[in-house]
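>>> This is a predicted model, with the sequence first.
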Amino acid sequence: MNVLVVNAGSSSLKLRVLGEDDTVLAEHHAERWTGETGPLEDFLSTAPPVHAVGHRVVHGGAAFTSATAIDDDTRTRIEALTALAPLHQPRALAGIDAVTRLLPGVPQVACFDTSFHTTMPAAAATYALPSSWRRRWDLRRHGFHGLSHGYASRRATELAGRPGARVVSCHLGSGASLAAVANGRSVDTTMGFTPLAGLVMATRSGDVDPGLLVWLQRAGLSLDDLEDGLEHHSGLAGLSETGGDLRDVREAAESGDERAVLALQVHGHHLRQGIAAMTASLGGIDLLVFTGGAGEHDPVLRAETVAGLAFLGLELDPGRNAEVSGDTRVSTSPTEVWVIEAREDVEIAAQTRELLNHRVRPAPQPCAPGR
């Protein structure tokens, strides 16, 4: 079964056709995509036959805990979650609609970034909010980047030969999050009800004192301006007054820009703090995994992060870290550090095939930290 994987980001579009053995038969990456059909139509005109389509959908809420066949009802329920992931959900819907027009009759499957984190224990998933609020709006920590965390943590444990390992997975790109994974199950993560929480990101703030947000509203900032500022003008962009790309921020810092220097310091502080917190949720760490654009391609980021976490028994091999190619162990310490190529497409294709082949996956069960 050839599976077309449609990975629609907040502004980009990644397309791949994977064969039965996950060989990449065709691919296309558009850095800028606003939802138009053209790129998909052009790609499909030369791509091999497609038997099924798997879509990455960022937010599944409480309704979607596993891959789900797409029909009119599924699309409507995905659209209803747009307010919780305003940067991503509209793009996923645009991809679904484009494929529906271009490949009528080909089965489509939605694969959710949130579903991997449904195994988090209640202590990690529950907000300390009034119970009436939690019941009315089903408020909980959902977590995101689950397709990436699931693949990267599994791949690293396979390569390390440690299937039951306690893994802290670091998905670091324009969006960024950490996950604590034990026995292949998520037990904690840095993102929450929306993809805005957790680490400092390219344009997103990450964790902010909720009292500060209340104060800003009382000071006269509108809800629309607050949302726009937190989503599009915060993070590395807000600190450095650049576009937020980590490469540009690092270049500015190296030229002596004090704003960029501070941005890197704040970014690194929260990253190290988050890794230590995920380690605490696991009761220890066996593998630290870097994935995503920055995680894979920024050796300075990895070196600085690991240097600040030496107390966890982490030590890099400078040579390996500087010359990463593919999936690579970059540590000399017993607590291993791995760089794993982000392959959400493999995870999406696997979930798509599994659903369409009517294989029943056991319902995920919460597991205690450290098990």
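Structure received.

>>> rest of the way, CA atoms for contacts and neighbours
Will do.

>>> mind checking the SS state of residue 359?
Using DSSP: H, G, I helix; E, B strand; the rest coil, the secondary structure recorded for residue 359 is coil.

>>> also this one, for the comparison:
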Amino acid sequence: MNILVINSGSSSLKYQLFKMPSKSPVCSGLAERIGIDGSFIKHTVYNKEDKHIIEQTSFISNHGEGLKQILKLLTQGEFAVITSPEDVAAVGHRVVHGGENFSGATIITDDVKQQIKKLFSLAPLHNPINYKCIEVAEETFPGAKQIAVFDTAFHQSLPEEAYRYAIPEWYYKEHGIRVYGFHGTSHKYVSEQAITYLKKQESKIISIHLGNGCSISAIKNGKCIDTSMGFGPLSGLMMGTRSGDIDPSVVFHLMEHAGYTLDQLSTLLNKQSGLLGVGGSSDMRDIRKLLGEDDDAAKLALDLYAYRIKKFIGTYAAVLNGIDAIIFTAGVGENDSAMRQAVCKNLNYLGISMDDDKNLKYKGEILAVNELDSQVKILVIPTNEEYEISSQCFELLKV
């Protein structure tokens, strides 16, 4: 069964084609700078021993045009992987916000589309683009089932004391003000990999997703019971450009005493803070280079970043009443051994003890980097959100 996975951003469109149940993609690609000068698509076709990379540069006016160009790459030329759109059984869409309505993969109907539209205000940068790609895919792959997999779905298992805010109930009932959580597809995938690795269905796991966006989740027996991102993706850990947790009084102060508008505050906290605001760059690799030049701001940025993660590990150890494993995943979590080391340093009281030599040896496969006598496993697990989306689509269609 051919399943095409689409993961769309505001100016990008990532995709992978899987011949399920195989975990290895047939092809993958990325359309970047959609609607911006310098648009391009990088398309990679895999076979057993090699891969073929096709790069094409031409202006892509919108996501619909991007998907049409991707269809040509899939069906035409020497490295075509399907003969026509009819070869695709399903298109799996990453949809960022599903509110309280969706706790799993869902076949897209007119009613589902209307519910996604109603959530535009909760994810204004993502849900409108996700919706547009659904409409385009319905036209481009008319015979395929269109399936939505929601970032928020994995967190629908949170208990009420974890998802409710301490404000009057009216705001929850009338405006949906609650914790929704994000990165759910990633947390679900890596925690299931950890459970298999541990051979322990009854487990207490802390999953740490560190990319440009960062979140941490407490997962008990495969179910999420708390997570750091809340009503939107701004809260919790320090991120590439987002502040993470901040006292709301700061917002009131800047509005009252510095004349900040809501737009200015949104820009400050979402686009000018985090690693960028403290250290001068949103890219962890750039911060590491600055650290090598004895840059004090870079050092502070790294210290803040690690400290915030430590605080949540302690919090979630209490919520879970113990820890079997912590997971590092995503771009920074998988590739920055020094950050993993900084986070795990001086956590012996929780039974967390890292083997620094093992930590340096991670090469892209699941690896335990803890000392042999560490009570808690420290796992580095590469996330695979596209496969997780494909897998959920496959299981849904099998029913």
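Yes, it's here. Fair warning: this is a prediction, and the values are worked out from it, not measured in the lab.

>>> burial count for the residue nearest to residue 25 of structure 2 when sequence neighbours are not counted?
Distances taken as Cα to Cα, 6 or more residues apart in numbering place residue 18 nearest to residue 25 of structure 2, at 4.6 Å, with adjacent residues excluded. If you count neighbours by other Cα atoms under 10 Å, residue 18 of structure 2 ends up with 23.

>>> Now do the contacts for residue 18 of structure 2.
Residues near residue 18 of structure 2 by Cα atoms under 8 Å, 6 or more residues apart in numbering: 1-5, 24-27, 387, 390.

>>> got those as CSV, with neighbour count, secondary structure and distance to residue 310 of structure 2 columns?
Putting the contacts of residue 18 of structure 2 into CSV (neighbours: other Cα atoms under 10 Å; DSSP: H, G, I helix; E, B strand; the rest coil; distance: Cα to Cα, whole Å) gives the following:
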residue, neighbour count, secondary structure, distance to residue 310 of structure 2
1, 14, coil, 43
2, 22, strand, 42
3, 27, strand, 39
4, 27, strand, 38
5, 27, strand, 34
24, 14, coil, 34
25, 21, strand, 35
26, 20, strand, 39
27, 23, strand, 38
387, 23, helix, 30
390, 31, helix, 33
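
>>> Mind picking the one among the residues you listed that's closest to residue 114 of structure 2?
Checking the contacts of residue 18 of structure 2 against residue 114 of structure 2 with Cα to Cα, the nearest one is residue 5 at 21.3 Å.

>>> which stretches of structure 1 form strands?
Listed in chain order, the strands of structure 1 (DSSP state E) span 3-8, 13-18, 24-30, 52-57, 68-69, 108-112, 166-172, 176-182, 185-189, 287-291, 328-329, 336-339.

>>> so how much does the third one differ from structure 2 once superposed?
Between strand 24-30 of structure 1 and the aligned residues of structure 2, the post-superposition mean distance stands at 1.6 Å (mean Cα distance after the TM-score superposition for structure 1).

>>> Check the fourth one too.
Strand 52-57 of structure 1: mean distance to aligned residues in structure 2 after superposition is 0.8 Å, counting by mean Cα distance after the TM-score superposition for structure 1.

>>> Likewise for the second one?
Plainly put, strand 13-18 of structure 1 ends up 1.5 Å away from its match in structure 2 on average once the two are laid over each other (mean Cα distance after the TM-score superposition for structure 1).

>>> Specify the angle between that strand and strand 52-57 in degrees.
Strand 13-18 of structure 1 runs at 150 degrees relative to strand 52-57, counting by axes from the mean of the first three to the mean of the last three Cα atoms, to 10 degrees.
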